[in-house]
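Undergrad: Predicted model and sequence below, questions to follow.
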Amino acid sequence: MVQIGYTMMTEQAGPRALVDHVVGAEKAGFDFSVISDHFFPWLASQGHSSNAWAVLGAAAQATSRIPLMTLVTCPTTRYHPAVVAQQAATVQLLAEGRFRLGLGSGENLNEHVVGGGWPSADVRLEKLEEAVGIIRALFEGRTLTHHGAHYDVEHAKLWDLPDPPPPIGVAVSGEHSCRLAGHLADLVIATEPDKKLLDAFDRHGGTGKPRIGQLPVAYDEDRDAAVDRAHEQFRWLGLGWKVNSELPHDESFASASGSVTKDEVAESIPCGSKVEDFVEAVRPYAEAGFTEVALVQIGGDRQAGYLDWAARELLPALKEL
C-alpha cells in the first residue's frame, strides 16, 4: 500500500498557516508530511516563501504523530552542510524521531541569493556528494575537521545529537544523481513517476529503500476555479527540471511559462473534486514502485476544504492502491 503525504508549500502560505495546515493534515489521516525549502516562490502569484526550518520547529511541537521531512533542502550553497546537519539534528530532537532530511542539488532560484554564481549540474552533484558526507560524519557524533574540494569544516561537533539521526533522502533526476542516492542515501525522492529512475537507484545500492514521489493537485468543487488556480500558480511545472533548476528569478519563471495554456496544465494536474481523477494521477507512482507519494494542494487559502475532503473521500480511495 502506498503511503500518502501532505506538502507544506512555503511558497503559497505564511508560516503560521503552514503549521495550522500540517496539524489539519495529521487530523485528516495523512501518513506523513513534507515541506519545501525555498528563498523565492516560483511565481509571484504564489506570494510567500518563509523559512522552512523555523516552520519545522513549530510543526514538530504542534503535531504528535505525523512524520516531517524536507523536500528538499539544498545543503551546498545557501546553507553550509554543517549548518544543515545541526538544523536537522535539532528538528529530529523536537519531533522525537519523526524527521527525515531530504536533500537535493538545488535551484538557481533560491541559491543565487548568496552570490558566487550558479555552477554546472555535474559540479552541483559533486558538491552534494561532499555535503552528504559531512552531514553523515556529524550525525555520527564525530568532531570533524574537513578540507575538501568544495567545503571546509573546522572542529565541528553536534552537541545535541538525536538517536537515531534523521534518515537522509536524495532527490534524483538522472543516472548520476541516482548513483549518488543509491550509494549515500537512506531513501530516494523524485517528482515524476519514472520507473527508470528507481531502477537506476536500485542498481547503485537502493534496493529495498523507501522511494518518495510528489504530485501537485488542485481540489475545488468548481473545477474551472481549480484549473485557473493551478495555471496561475503551477504552470511552470511542465518546463522540466533542467530548465527549472537554471532559472534565477520568479520573473524568469513567469516568462518561461507564459505560453503554457490552462488545458496543458489540466492535463498534468488533477483538478476539481472527482476522486477517481486524483486516484488515477497517483496510480503511475504506485505502478512505478514508489512507496510514498506526497500530494501538493495548490492554493494556500484552499487547504481547509481540501483536508476535509481528503479525510472523507480521497484518502480512503487512495488506500486501495
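TA: Received the coordinates, thanks.

Undergrad: Going by C-alpha atoms from here, please, whenever you check contacts or count neighbours.
TA: Will do.

Undergrad: mind listing what the closest residue to I189 other than its chain neighbours touches?
TA: Nearest residue to I189, sequence neighbours excluded (Cα to Cα, 6 or more residues apart in numbering): A171, at 4.3 Å. Residues counted as contacts of A171 (Cα atoms under 8 Å, 6 or more residues apart in numbering) are 72, 102-105, 177, 181, 188-190.

Undergrad: Comparison target, given below:
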Amino acid sequence: MTAIGYTLSSEEHHPSALVDYAQRAEAAGFDFLSISDHFHPWVGEQGEAPFVWSTLGGVATATEDIDVGVGVSAPIQRFHPAIYAQAAATVAAMFESRAFYAGVGTGENLNEHVLGDRWPEHAVRMEMLEEAIGVIRKLWSGREVSHHGDHYTVENARLFTLPEEPPPICVSAYGERAATAAADFSDGFWSVGPQEAIEVWEDNGGEGPRFCQLQACVAETEDEAVETAYRYWPNSGLPGELSAELATPALFEQATQMVSKDDIAEGSIITDPDPQAHIDSIETAIDAGYDHVYTMQIGDDQGALLELYEEEVLPSFS
C-alpha cells in the first residue's frame, strides 16, 4: 500500500509554523511527513531556512502517530557524518515507535559551501557519501568507533542516545551512475518527481522504501497558482545541474530571470485546482515504482492543499 505524505518546506516557513503544519497534516490524514534541510532558501523570496533538527524536535512532541523523514540531508561537508549520526539518532529516538526515514544525498553548493570547503565534483561527493554512510551505520551500532578514511576521521566516538532500530538510509540519486552506486549502500531511494533512475537502482539490487516528492500550488484558479509558484519557486524551472552548483540565493535569483511564467505553467508543478490532477500525479508516481509519495504546497496558503487533500485526494488512496 502506498503512503501519501505532505512536505514541510523549510525554505518557506518559520519553524513554529512548520510544527503547526505537521499537526494539521496529521489531523488531515496524511501517512507521513517529509521536511527539507537547507542552510539557505533557493531564492530570497522564500524567506526561511531553520535548523531542521531543532524543528523536528518540535514536530516529534507536537504529533502522535505520523511517520517522518528528512528529504534530504547531505552528511558530507556542512554536517560531518559523526554529527549527522548523532542528530538523526536523537530525532529518531524522539519519534519512538514511529518510522523515521533518513534521506541523504550529495547536496547542493547553496547549502554546503558555507564552511569554506571546496565544492567537489559529483563523483567525489558520491564517494564521500558512501564513506559517510558507513561511518553513520557504525555509530548507530552503539559501539565505540574509530575511523580513518579517505575523507573522514572519527576517533573514540560512541553514541549513547539511539533509537530502538536504526532508521533506513534512503539515498537521493538522479543519474544512472549515481543510482547504480546508491543501490550498493542505500536502504531506500529518494527523489523529487518520478525519475527513471529508480529503475536503474532497482535493476542493480536496490531495495527498501522509495520516496517521490511532487510539487503543487493549490489556489482558487490556475492563473493564481502559476503566479504564486512563479513568485516563490522559480528555481523549479532551472535546467540541468544548476541547482547543485549555484552558491547563493542571489545567484539563483539571477539564474531564474530566464524562467518565465509559461515555464512554470508547463512544468512539473501541479497548478490545476482540480483534485483529479493531484490524484493523477500521485498515481503516475506509484506506477513508476514509488511507495511513498508526498506533495509540497508552494506559497503561504498551506491550508488550501491540506483541505483539498483531506476532502478530495486522500480518500482516493485509503
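TA: Received the coordinates, thanks. Predicted model, so just to flag it, every value in this text is computed and none were measured.

Undergrad: Drop the TM-score for these two in here.
TA: The TM-score (TM-score structural alignment, normalised by the length of structure 2) is 0.96; 316 aligned residues with a Cα RMSD of 1.4 Å.

Undergrad: on that earlier part again, quick one: which of the contacts of A171 of structure 1 sit in strands?
TA: Judged by DSSP state E, the contacts of A171 of structure 1 include 102-103, 188-190 as members of strands.

Undergrad: Give the aligned range of stretch 111-125 of structure 1 in structure 2.
TA: Using TM-score structural alignment, stretch 111-125 of structure 1 lines up with residues 112-126 of structure 2.

Undergrad: buried sites along the matching stretch?
TA: 112-113, 125-126 (16 or more other Cα atoms under 10 Å).

Undergrad: Could you export the residues you listed to JSON lines, including columns for distance to Y152 of structure 2 and secondary structure?
TA: Below are these laid out as JSON lines (distance: Cα to Cα, whole Å; DSSP: H, G, I helix; E, B strand; the rest coil):
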{"residue": "E112", "distance to Y152 of structure 2": "16", "secondary structure": "helix"}
{"residue": "H113", "distance to Y152 of structure 2": "17", "secondary structure": "helix"}
{"residue": "R125", "distance to Y152 of structure 2": "13", "secondary structure": "helix"}
{"residue": "M126", "distance to Y152 of structure 2": "14", "secondary structure": "helix"}
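
Undergrad: Among those, list the two that are farthest apart in space.
TA: For those, with distances taken as Cα to Cα, the pair at the greatest spread is H113 and M126 (16.4 Å).

Undergrad: And for Q276 of structure 2, the neighbour number?
TA: If you count neighbours by other Cα atoms under 10 Å, Q276 of structure 2 ends up with 13.

Undergrad: which non-adjacent residue is nearest it?
TA: Here the residue nearest Q276 of structure 2, using Cα to Cα, 6+ apart, is V313, at 7.6 Å.

Undergrad: surely the one you found meets D280?
TA: No: V313 of structure 2 lies out of contact with D280 (Cα atoms under 8 Å); the separation is 9.8 Å.

Undergrad: The two: who's more crowded?
TA: Regarding V313 of structure 2 and D280, a neighbour count based on other Cα under 10 Å identifies V313 as having more, with 22 against 12.

Undergrad: nearest residue to the aligned residue in structure 1 for S9 of structure 2 other than its sequence neighbours?
TA: Aligned by TM-score structural alignment, S9 of structure 2 pairs with M9 of structure 1. Leaving aside its chain neighbours, M9 of structure 1 sits nearest to S36 (5.5 Å; criterion: Cα to Cα, 6+ apart).
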